[in-house]
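Trainee: structure of the sequence below:
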Amino acid sequence: MLAAAGLLDGRRATTHWSYAETLAQQYPGIAVDADVLYVDDGDVLTSAGQVAGIDLCLHMVRTDYGAAAANSAARRLVVPPHRDGGQAQFIATPVSSGNGHSLNGLLDWAIERLHQPLTVTDLAREAGLSPRQLSRQFLAVTGTSPLQRLLTQRIRRAQELLETVHDSVDDIAAQVGLGTAATLRRHFNRRIGTSPDAYRRTFRSGPGSPEARPAG
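Mentor: From the prediction side, this is the model:
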């Protein structure tokens, strides 16, 4: 419907992988990306199906009200609080486990140790895999590397702390394993598009309050 109305012309958009080729053929003016869960193109957002629509809705809640509100909604829905929009729509190869560890279990283990300077070798050792095997599995399942996935978790945790505590940016950087405020600011700005200080001012009133909503 969005395509037929001309609202996607000149935009990047997604749909379910089984319809992506048809959409691209019928509407060549759309940059169809069949490899992602959702696309946020400003005032027009598209998702790759029903479950990916939940991911998109949680992304919208996170954008308007902050990570804490999105996490709360995800818990009520019994779904993961965040799957990157760039995550592949389907897993290309099965996820094998080493010594009983799946990637989900490994991520849980890593999240409990975000304050530590974890390396790929540390992650691989915990998973019972070689660093090369672990990197291959991460790429197949998430489309990214173990350290990039870990950085995403660090930034997400920093968002939650900025919303809920009054610790300094330096302290938060240490708590999420990024060392210094300068390092946190650099990665935060690259991922979120704003500084930690500006993000904190936006959400200081708490998720869900009118003051917490970004302008626009």
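
Trainee: please count neighbours and contacts with C-alpha atoms only from this point.
Mentor: Will do.

Trainee: show me the helices in the protein, by range?
Mentor: For the chain, applying DSSP state H gives helices covering 17-26, 50-65, 67-77, 103-111, 120-127, 131-142, 146-164, 169-175, 181-192, 196-203.

Trainee: quick one: closest of these to Y38.
Mentor: Proximity to Y38 (CA to CA) singles out helix 50-65 among the helices of the chain, at 6.1 Å.

Trainee: relative orientation of the closest one and helix 146-164 in degrees?
Mentor: 50 degrees (axes from the mean of the first three to the mean of the last three CA atoms, to 10 degrees).

Trainee: make a markdown table out of the helices of the chain and add distance to V32 and mean neighbour count.
Mentor: Shown next, in a markdown table, are the helices of the chain (distance: least, CA to CA, whole Å; neighbours: other CA atoms under 10 Å):
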| stretch | distance to V32 | mean neighbour count |
| --- | --- | --- |
| helix 17-26 | 6 | 14 |
| helix 50-65 | 16 | 19 |
| helix 67-77 | 27 | 17 |
| helix 103-111 | 29 | 15 |
| helix 120-127 | 33 | 18 |
| helix 131-142 | 20 | 18 |
| helix 146-164 | 25 | 20 |
| helix 169-175 | 37 | 20 |
| helix 181-192 | 23 | 16 |
| helix 196-203 | 31 | 19 |
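
Trainee: also this sequence, please, to line up against the first:
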Amino acid sequence: MGQLRRLEPFSRMYGWDRGTPVDRYYIEAFLKEHSGRIAGRVLEISENTYTYRFGGTAVTSSDVLHYDNPSPPATITGDLTDAPHIPSDSFDCVIITQTLMLIYDVPAALRTIHRILKPGGTVLVTQAGLSQIADPEWRHTWYWGFTQASSQRLFQDAFPGGWVEARAYGNMLSTIAFLAGLGFEELDKRELDHVDPDYQMLIGVIATKAGGPPA
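Mentor: Model prediction:
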């Protein structure tokens, strides 16, 4: 950390080549905290790793949505902004990690998510706040960096009558480490767990559709 007076990051791979990216620490902490929601029929984007890691035997059915690749593990192909082929009121839980910043029409995607959830169903979302944009495959469609306030407002608009909580993760040190490409293993737990709302590196959102038991 004494070598930050530099123009090149330590890694342009978010820290994967040094360990595990710092944002993964917060993503997995968020999903672990809300793992009781990952049950029944679950939809995850691109893969179902988190579905089974955090839902385990509570998951009775797993679906994977991929934008344009119908190959396994995908079970559904489609665009969240326009997916009439996905039946309404279908899923108990939807998991969307680090995806919404790549979708230009976020409100349309949230309308789809709300529609395909069962009444009382929950979406668990993580999205980028302050981040590297280092992957050339994603750079041209990386449209947004979110805040706690913008996330709360977007999901409240999309989930009328439901329950929404947006939470920020990160602090000055962990955000600098992530931007510089360090792995989270290079920080200690105290440094990672401190939350400073002035440095919103990652946003986690839990939103429950109206019509089920109280959140």
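
Trainee: superposed, what's their TM-score?
Mentor: For this chain pair, the superposition-based TM-score is 0.31 by TM-score structural alignment, normalised by the length of the second structure; 111 aligned residues with a CA RMSD of 5.7 Å.

Trainee: hmm, back to that, out of the helices of the first structure, which is closest to D40 of the first structure?
Mentor: Of all those, helix 50-65 sits nearest to D40 of the first structure, with 8.3 Å by CA to CA.

Trainee: show me what that closest one is packed against.
Mentor: Under the contact criterion of 3 or more CA pairs under 8 Å, 6 or more residues apart in numbering; DSSP states H and E, helix 50-65 of the first structure touches strand 38-40, strand 45-47, helix 67-77.

Trainee: helices or strands up against the longest one?
Mentor: When you say that, I think you mean helix 67-77 of the first structure. helix 50-65, helix 146-164.

Trainee: format the ones you listed as JSON lines; extra columns: distance to R185 of the first structure.
Mentor: Formatted as JSON lines, these follow (distance: least, CA to CA, whole Å):
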{"stretch": "helix 50-65", "distance to R185 of the first structure": "18"}
{"stretch": "helix 146-164", "distance to R185 of the first structure": "10"}
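
Trainee: save the helices and strands packed on helix 50-65 of the first structure as JSON lines, and put in distance to F203 of the first structure too.
Mentor: Listed next are those as JSON lines, based on distance: least, CA to CA, whole Å:
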{"stretch": "strand 38-40", "distance to F203 of the first structure": "21"}
{"stretch": "strand 45-47", "distance to F203 of the first structure": "23"}
{"stretch": "helix 67-77", "distance to F203 of the first structure": "10"}
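
Trainee: out of these, flag the one nearest S18 of the first structure.
Mentor: With CA to CA, the closest approach to S18 of the first structure among these belongs to strand 45-47: 13.1 Å.

Trainee: give the buried residues for that closest one.
Mentor: 45-47 (16 or more other CA atoms under 10 Å).

Trainee: show me which of those is closest to A67 of the first structure.
Mentor: Closest approach between these and A67 of the first structure, by CA to CA: L45, at 18.9 Å.

Trainee: distance of R200 of the first structure relative to L139 of the first structure?
Mentor: 32 Å (CA to CA, to the nearest Å).
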